[in-house]
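In: Build me a model from this:
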Amino acid sequence: MKQNSKILIAAGGTGGHIFPALSIINEIKMNDFIVITDQRGENYFNNFFSNKNINHKIFVHKVSSPSNELFIVKLRSIYQLLISLLKTIFLILLNKPQVIVGFGGYPSVAPVIAAKLLKIPSIIHEQNAIIGRANKLLGKISNLLALSFFETKNTENNHNLIYTGNPTRKEHCLRQLSYSAPNKTQKFEILIVGGSLGANFFSEQVTAIICSLPRELRENIYITQQVGKNDISKVKRIYNNHQIEFFIESFFDNIFEKFKKAHLIITRSGGSSVAEILTSRRPVIFIPLPTSFDNHQLENTKLITNIGGGWVLDQNNEVVKTLKKLLENLIKNPKKLVIASNQIKKLSKDLEVKRKNKSATEFFSDVLIDLIKTNHKKISKPC
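Out: Next up is the predicted model:
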C-alpha cells in the first residue's frame, strides 16, 4: 500500500470501541487518518495522537441511541443521526478517504451509511460474541463485517463475515513471555481492572472481598487495581487497614506492564478485556457487567472459560462468598493457574492459525490494506 492513504475511522467513546481502533492506527500509522467519534472518545484519541507523529483530524459528532422508549428522545436521536450523516458526507467529499472503518457505537452509523451512498469500501468491526445494535444494521451494508469471535451470535443473515479477532496493542502480546505461578518467596500478584462501566462494584465489593481473606493469605498478596478517582483514597485506606500491599491508579497508561507481573486478573468481560487475556495468556476471573446489552459480556467469557482458561462469577448471585472461596483456593493451589494459562496459550495459538499465524492487529491491518489496494473488487475470502 502506498504511504499516505486516507482512512476514515469511526468509533464510539467507550474503551471497547476505541482501543481496537487505536491499535490499528498504530499498526498502519504511515497514513492520514480522519477520526469521527463522540465527546467521550475525543479525549482517548487526543491523548493517543499527542505524542505520535501521525497525520490526523478528529471530528466530534453528537449522536445517541434511538432505542429509548420516549418518542421525543427517539426523534432527537434520529435528528442527530441525520446531522452526523450530512457532516460525514461533507467530510468524505472534502477529504476523499479510500476506506471507512467502523469500530462500533453510534458514531459509526453515519460514516458507514455515507460510505454506502458514496460507493466507498467499508469495514465494520464487532468486538463482542453477540453483535451490537448498530453493527447489526451496518453489517448488512458494509463490504466486510469483521468478527472478534469466530462464532458471533445474530450474524446468521450476514454473508460478508470475516474472522479477524479483536486488535490489541503490540505491547499486550506476551506470547514470548512464559507464565509461572508465584513461588514461596514471591507475592501473589492480582491485577484488578474494573473498566469504565460498573467500576464502583470493583472498588467496593471486590476490595471488601479481598480484605475478608484470612490474614495469612492477605500477607502474601499484592494488589494492583484500577479505581475511580473519587474512590482512590477510600480504597487505599481500606487496604492499609488490612495490611495488604497495593498499587492503585485511576488509569494505567502501561497496563501491559501490569499484565506481565500479574499471576491472576480480575476483570469485566468486554471484548477488549477478553482479547487482552488471550494475548497476555494470564489466568482470569471474569465478573461480567450484568446490564450489558443481550448479556454479551457473559457470552464473551465462554471462549476462555469453556476451555478451562479462567472462571466466571455472577455479580448478582452470592459473588461475595463465591469469589472469596475461589481466591482462597487459587492462592493455596497456584498450579491451577498454570493449567489455566496453558489452556489460554493453546487457544490463542489455534486462533492465530485461523488468521494465517498473525495477531488480530496484523491480520485486520492486512485485510484493510487489501481493501484499499483492490477498492473492494477482490476482497480476501470471508469466513
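In: contacts, neighbours, all on C-alpha from now
Out: Noted.
In: by contact count, what packs against the host helix or strand of Glu257?
Out: Glu257 belongs to helix 255-261 when assigned by DSSP states H and E. Helix 255-261 is packed against strand 188-193, with contacts defined by 3 or more C-alpha pairs under 8 Å, 6 or more residues apart in numbering; DSSP states H and E.
In: Enumerate the positions of the following helix or strand past the strand it packs on that are buried.
Out: Using DSSP H and E, the helix or strand that follows strand 188-193 in sequence is helix 199-201. Within helix 199-201, the residues that count as buried by 16 or more other C-alpha atoms under 10 Å are 199-200.
In: any residues touching helix 199-201, and which ones?
Out: Helix 199-201 is contacted by residues 194, 227-228 when judged by C-alpha atoms under 8 Å, 6 or more residues apart in numbering.
In: for the helix or strand where Leu371 lies, packing partners?
Out: According to DSSP H and E, Leu371 maps onto helix 360-374. Packing contacts for helix 360-374, counted by 3+ C-alpha pairs under 8 Å, 6+ apart, involve helix 15-27.
In: Here is a second sequence; please produce its structure as well for comparison:
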Amino acid sequence: MKHFFDKEYKVLLVTDNRGNNLVKNSSEFKSYILSAGTPTNKNLLKKFFSYFLIFYSIIRSIIILKNEKPDLILGFGGYVSFPISFTSKFFNLPLIIYENNMVLGRANKYLSSFSKKILLAKKATKNFPEKYKNKIYEVGSILNKNIINYSPFEENENKEKFSILVLGGSQGAEIFGTVIPTVVKMIQDEGYEIEINQQCIINQKNSIIDFYKKHNIKNYVFEFD
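Out: So this is what the prediction gives:
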C-alpha cells in the first residue's frame, strides 16, 4: 500500500471485517467490506450459504466497480478477494493476482485464466496450470521488511539456538496447531533450543501454550485478529 501512496495513486481497499478493523482509522484510503467464505469442507447447508455469500459479494462488487471506476484490480488470493477480482472481467479491467504460497490457491487458480499477470512470492510448484506460466513474475514477499526482519528475541550466533515463525493462513491452520508442537518438541529433543512464534485458531491457543510450558519451550502463541 505504501508503494502506491508514494506513487500518488488513489487506492481503494476491498476486504472483510477483519481486514477493515486494521485500516478503518486510516484516512489514506477508502475501503469496502465484502463477506465471502470457502464452500469447501462444509455440510450442504453451510456450503449453500457460502455460495450465496459469494454471489451476493459479486453483486456488490459490480456496484463498487461501477461507482469507483478503477483502472486496475490487484487481488491477493482467498475467497474475500475472489468476488471483486472475478467481477473485473465484466468491466474489462486488467487483473493482477498475487500468490504468497508455494501451492496456488483455489481462488487464484480460477482467476489465473483471465488475469493479465500472476505475481508469485516464490515459484509455485504445485497446482499451477502449465498454460499460464507465461504470465508468471516472481516478485518475492510484499511484506514490509521491518515485519519480515522483526523478532521479539535477541539475535544469537549460537547455531543450536534458533527461532521459528509459524503462520497458518489468515486464521491459522488447525492442522498446524496439532502437528507443530510435536515437531518442535522433537527438535528440542535433538539438543536444539527453540523459540517458537506460532499463529493458531482461538480454541487451540491455551492447549498449545500449555504444551510448550510443560516442555520448557520459549513461545509466543497468538491468534489472528
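In: In which helix or strand does Glu69 of the first structure reside?
Out: For Glu69 of the first structure, there is no host helix or strand (DSSP H and E).
In: ok, longest helix in the second structure?
Out: Longest helix in the second structure, counting residues (DSSP state H): helix 44-68.
In: May I see the buried residues of the helix holding Glu257 of the first structure?
Out: Those would be 256, 258-260, for helix 255-261 of the first structure by 16+ other C-alpha under 10 Å.
In: Would you write out the PyMOL command that picks the buried residues out of the contacts of helix 199-201 of the first structure?
Out: Buried residues within the contacts of helix 199-201 of the first structure, by 16+ other C-alpha under 10 Å, are selected in PyMOL with:
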select buried, resi 194+227+228
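In: average distance between the longest helix of the second structure and the first structure?
Out: Once fitted to the first structure, helix 44-68 of the second structure is off its aligned match by 2.4 Å on average (mean C-alpha distance after the TM-score superposition for the first structure).
In: can you give me the strands for the stretch 151-300 of the first structure?
Out: For the stretch 151-300 of the first structure, the strands defined by DSSP state E, counting those that start in this stretch cover 161-163, 188-193, 221-226, 245-249, 264-267, 284-286.
In: so can I have TSV of these showing distance to Glu126 of the first structure?
Out: Shown next, in TSV, are those (distance: least, C-alpha to C-alpha, whole Å):
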stretch	distance to Glu126 of the first structure
strand 161-163	10
strand 188-193	22
strand 221-226	26
strand 245-249	29
strand 264-267	20
strand 284-286	20
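In: Buried deepest among these, which one?
Out: Mean neighbour count (mean count of other C-alpha atoms under 10 Å) peaks for strand 284-286 among those, with a mean of 26.
In: Pull up the aligned stretch in the second structure for that one.
Out: Strand 284-286 of the first structure lines up with nothing in the second structure when matched by TM-score structural alignment.
In: can you pull the contacts of the aligned partner of Tyr132 of the second structure in the first structure?
Out: With TM-score structural alignment defining the correspondence, Tyr132 of the second structure maps onto Asn158 in the first structure. By C-alpha under 8 Å, 6+ apart, the contact list for Asn158 of the first structure reads 139-140.
In: hmm, back to that, the helix holding Leu371 of the first structure to helix 15-27, inter-axis angle?
Out: Here helix 360-374 of the first structure points in a direction 60 degrees away from that of helix 15-27 (axes from the mean of the first three to the mean of the last three C-alpha atoms, to 10 degrees).
In: Which positions within helix 360-374 of the first structure qualify as buried?
Out: For helix 360-374 of the first structure, using 16+ other C-alpha under 10 Å, the buried residues are 360-373.
In: picking that back up, what separation is there between the match of Tyr132 of the second structure and Phe363 of the first structure?
Out: 21 Å (C-alpha to C-alpha, to the nearest Å).
In: for the second structure, what spans make up the helices?
Out: All helices of the second structure, identified by DSSP H, fall at 2-6, 17-23, 44-68, 82-87, 106-111, 145-148, 174-189, 205-214.
In: Please work out which of those is packed deepest.
Out: helix 82-87 (a mean of 24).
In: In space, what's closest to Ile136 of the second structure - neighbours in sequence excluded?
Out: What sits nearest to Ile136 of the second structure in space, not counting adjacent residues and going by C-alpha to C-alpha, 6 or more residues apart in numbering, is Ile118, at 4.9 Å.
In: contacting residues for the aligned partner of that neighbour in the first structure?
Out: In the first structure, Ile118 of the second structure lines up with Leu145, judged by TM-score structural alignment. Remark: with contacts taken as C-alpha under 8 Å, 6+ apart, Leu145 of the first structure is in contact with 123-126, 139, 160-162.
In: do Glu193 of the second structure as well
Out: Here Glu193 of the second structure is in contact with 160-162, 217 (criterion: C-alpha under 8 Å, 6+ apart).
In: Distance from the chain centre to the longest helix of the second structure, please.
Out: How far helix 44-68 of the second structure lies from its chain's middle: 20 Å, per C-alpha atoms, centre = their mean, to the nearest Å.
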